[in-house]
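Asks: can't give you the sequence, but here's the structure:
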């Protein structure tokens, strides 16, 4: 069966050729447009020819006379006057303090011996003879007496311990740090407390106030004040 259209009349047959011819023409026209040059017509007169020569002014030269520089001042050297001699001063002879054969030696009875400088208060861990708790006098060594002191302190606290009712109702617990001083007569004084609540501190102070009279601590045979610290723990079951 033959096609109805004539293949010689098909427009798409030479479309690629037409495209390249069109592109060539467009590029040629763009090149001519970019390379096209125009020139202004030459003027018939020159601007520089209209300048009047009489308008040129001559610069006036002004001469300014500068002042002369100041002359340096010449300082006159000070006049030296010779003072008269001062009055004669007698020189004092400093005698030597070195001992010689003529120096008298003081007698032994005349020499004053200074007293021992013993502090008024010595901590428990540094004192020579620590305070003695009643019932610990028979301990032989100082170490045993210290251990007995601490043991009796714990027994005293457990024996007299009473948990404050208000602290139980409020659910208060904690540790109260207690510091007290064994006086030179064996009594207890200067009680200092620090705890989580006032009710617990009051109970700790009551327990310490019930301590019996102790044997005071001694340093070189002299009774001195001895501070001692111990914690008291309050804990609900």
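Replies: The structure has been received and is ready for your questions. What you are looking at is a predicted structure, and each value in this text was computed from that prediction instead of being measured. Residues are numbered from 1 along each chain as shown.
Asks: okay, CA-based contacts and neighbour counts for the rest of this
Replies: Noted.
Asks: can you count the residues close to the nearest residue to residue 128 once chain neighbours are set aside?
Replies: Once flanking residues are discounted, residue 128 sits nearest to residue 219: 5.5 Å by CA to CA, 6 or more residues apart in numbering. Look at residue 219: counted by other CA atoms under 10 Å, it has 18 neighbours.
Asks: Longest helix in this structure, by number of residues?
Replies: helix 15-35 (DSSP state H).
Asks: For the helix or strand that comes right after that helix, which helices and strands make contact with it?
Replies: Sequence-wise, the next helix or strand downstream of helix 15-35 (DSSP states H and E) is helix 142-160. Contact here means 3 or more CA pairs under 8 Å, 6 or more residues apart in numbering; DSSP states H and E; on that basis helix 142-160 packs against helix 198-209.
Asks: Give me the buried positions along the helix it packs on.
Replies: 200, 201, 203, 204, 205, 207, 208 (16 or more other CA atoms under 10 Å).
Asks: Please apply the same query to stretch 216-233.
Replies: So, applying 16+ other CA under 10 Å, buried residues of stretch 216-233: 216, 217, 218, 219, 223, 224, 225, 226, 227, 228, 232.
Asks: let's bring in a second model and compare:
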């Protein structure tokens, strides 16, 4: 009995290929099934988009009325017309009322009859150029140069003996130089004290020292007592540690 199947055909020859194709199809269907998502209708916003055609507004063209240019300047030609003056005009002569050189005032005055009034001028002279410097108590009966040196020495001694470093300045660490300018008036008193320094506390102390200077013999210029300006520096310095 002969077999019905063709012995040349081998059914199991391509079974591996068919198995691989079927396995891939199953994997693809499984992946798509896992990735498939559904949404509720309430969470999905369904809007209607309306499209309108864009309208371009036409800008009207406005013609600006430009004023015409000004007319060219009119050139005036100067015409000189000579008119004969037939009328004679009488000129009026105005005489001066000022006194001339011929009108001398005859007055003879004696030199002794002229009184010279002396003006009491409030003159202030610097200490460096004064003829006779103010005399500090204890500097009397000295030459001009010795009196000047004695004055400066006495002022320095006065500052040193009356010096008091303010406690507030020490606490705040304030120090520096204070320049003091004062005036010895015509009676020998100290006036017009001014100071300039790094702080108001030091300035007040420097002014206090100068304000208690003793009364002096005033300085003289051309034999007359005058005000004399003098400047003295006061150093405020402390040693730390």
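Replies: Arrived safely. The shown structure was predicted, so the numbers you read here are calculated from the model rather than taken from an experiment.
Asks: What residues in the second structure pair up with the longest helix of the first structure?
Replies: Under TM-score structural alignment, helix 15-35 of the first structure corresponds to no residues of the second structure.
Asks: How far off centre is that helix?
Replies: The chain centre lies 84 Å from the centre of helix 15-35 of the first structure; the measure is CA atoms, centre = their mean, to the nearest Å.
Asks: And stretch 202-214 of the first structure, by the same measure?
Replies: Here the centre of stretch 202-214 of the first structure is set off from its chain's centre by 44 Å, with CA atoms, centre = their mean.
Asks: Translate residue 215 of the second structure into the numbering of the first structure.
Replies: Match for residue 215 of the second structure (TM-score structural alignment): residue 213.
Asks: would its match count as being in a strand?
Replies: No. Counting by DSSP: H, G, I helix; E, B strand; the rest coil, residue 213 of the first structure is not part of a strand but coil.
Asks: which ones are touching it?
Replies: 134, 186, 187, 188 (CA atoms under 8 Å, 6 or more residues apart in numbering).
Asks: Dump the residues you listed to CSV, plus distance to residue 196 of the first structure and secondary structure.
Replies: Converted to CSV, those look like this (distance: CA to CA, whole Å; DSSP: H, G, I helix; E, B strand; the rest coil):
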residue, distance to residue 196 of the first structure, secondary structure
134, 32, coil
186, 30, coil
187, 27, coil
188, 24, strand
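Asks: Just the closest of the residues you listed to residue 91 of the first structure, please.
Replies: Relative to residue 91 of the first structure, the closest of these is residue 186; by CA to CA it sits at 65.9 Å.
Asks: Tell me which residue of the second structure matches up with the closest one.
Replies: Checking TM-score structural alignment: residue 186 of the first structure goes with residue 188.
Asks: residues contacting its match?
Replies: Here residue 188 of the second structure is in contact with 134, 215, 216, 217, 218, 219 (criterion: CA under 8 Å, 6+ apart).
Asks: Not counting its neighbours along the chain, what's nearest residue 154 of the second structure?
Replies: residue 136 is the one closest to residue 154 of the second structure (CA to CA, 6+ apart), at 7.1 Å.
Asks: My guess is the one you found contacts residue 153. True?
Replies: No. Checked against CA atoms under 8 Å, the pair residue 136 of the second structure and residue 153 is beyond contact range at 9.6 Å.
Asks: More neighbours: these two, which one.
Replies: Legend: neighbour count by other CA under 10 Å for residue 136 of the second structure and residue 153, higher for residue 136 (22 against 13).
Asks: of all the buried residues of helix 198-209 of the first structure, which comes closest to residue 110 of the first structure?
Replies: Once CA to CA is applied, the member of these that ends up nearest residue 110 of the first structure is residue 208, at 50.2 Å.
Asks: Could I get the contacting residues of the most centrally placed residue in the first structure?
Replies: Nearest residue to the geometric centre of the first structure (CA atoms, centre = their mean): residue 194, 29.7 Å. Neighbouring residues of residue 194 of the first structure by CA under 8 Å, 6+ apart: 176, 177, 178, 201.
Asks: ok so, going back, which position in the first structure aligns with the residue nearest to residue 154 of the second structure?
Replies: Aligned partner of residue 136 of the second structure by TM-score structural alignment: residue 133.
Asks: That match and residue 154 touch, don't they?
Replies: No. With contact defined as CA under 8 Å, residue 133 of the first structure and residue 154 do not form a contacting pair (11.6 Å).
Asks: Going by neighbour count, which residues in stretch 155-168 of the first structure are buried?
Replies: Here stretch 155-168 of the first structure shows 156, 157, 163, 167 as buried, counting by 16+ other CA under 10 Å.
Asks: against the second structure, where does it fall?
Replies: With TM-score structural alignment as the criterion, stretch 155-168 of the first structure aligns to 157-170.
Asks: How much space separates residue 112 of the second structure from residue 118 of the second structure?
Replies: 16 Å (CA to CA, to the nearest Å).
Asks: no wait, residue 162 of the second structure
Replies: Residue 162 of the second structure is 42 Å from residue 118 of the second structure, by CA to CA.
Asks: and what of residue 189 of the second structure?
Replies: Where residue 118 of the second structure is concerned, residue 189 of the second structure sits at a distance of 25 Å (CA to CA).
Asks: between the two, who's got more neighbours?
Replies: The neighbour count for residue 189 of the second structure versus residue 118, taken as other CA under 10 Å, is higher for residue 189 (16 against 6).
Asks: residues contacting residue 17 of the second structure?
Replies: Applying CA under 8 Å, 6+ apart, no residues qualify as near residue 17 of the second structure.
Asks: Pull the most distant pair out of the contacts of residue 213 of the first structure.
Replies: For these, and using CA to CA, no pair is farther apart than 134 and 188, which are 13.7 Å apart.
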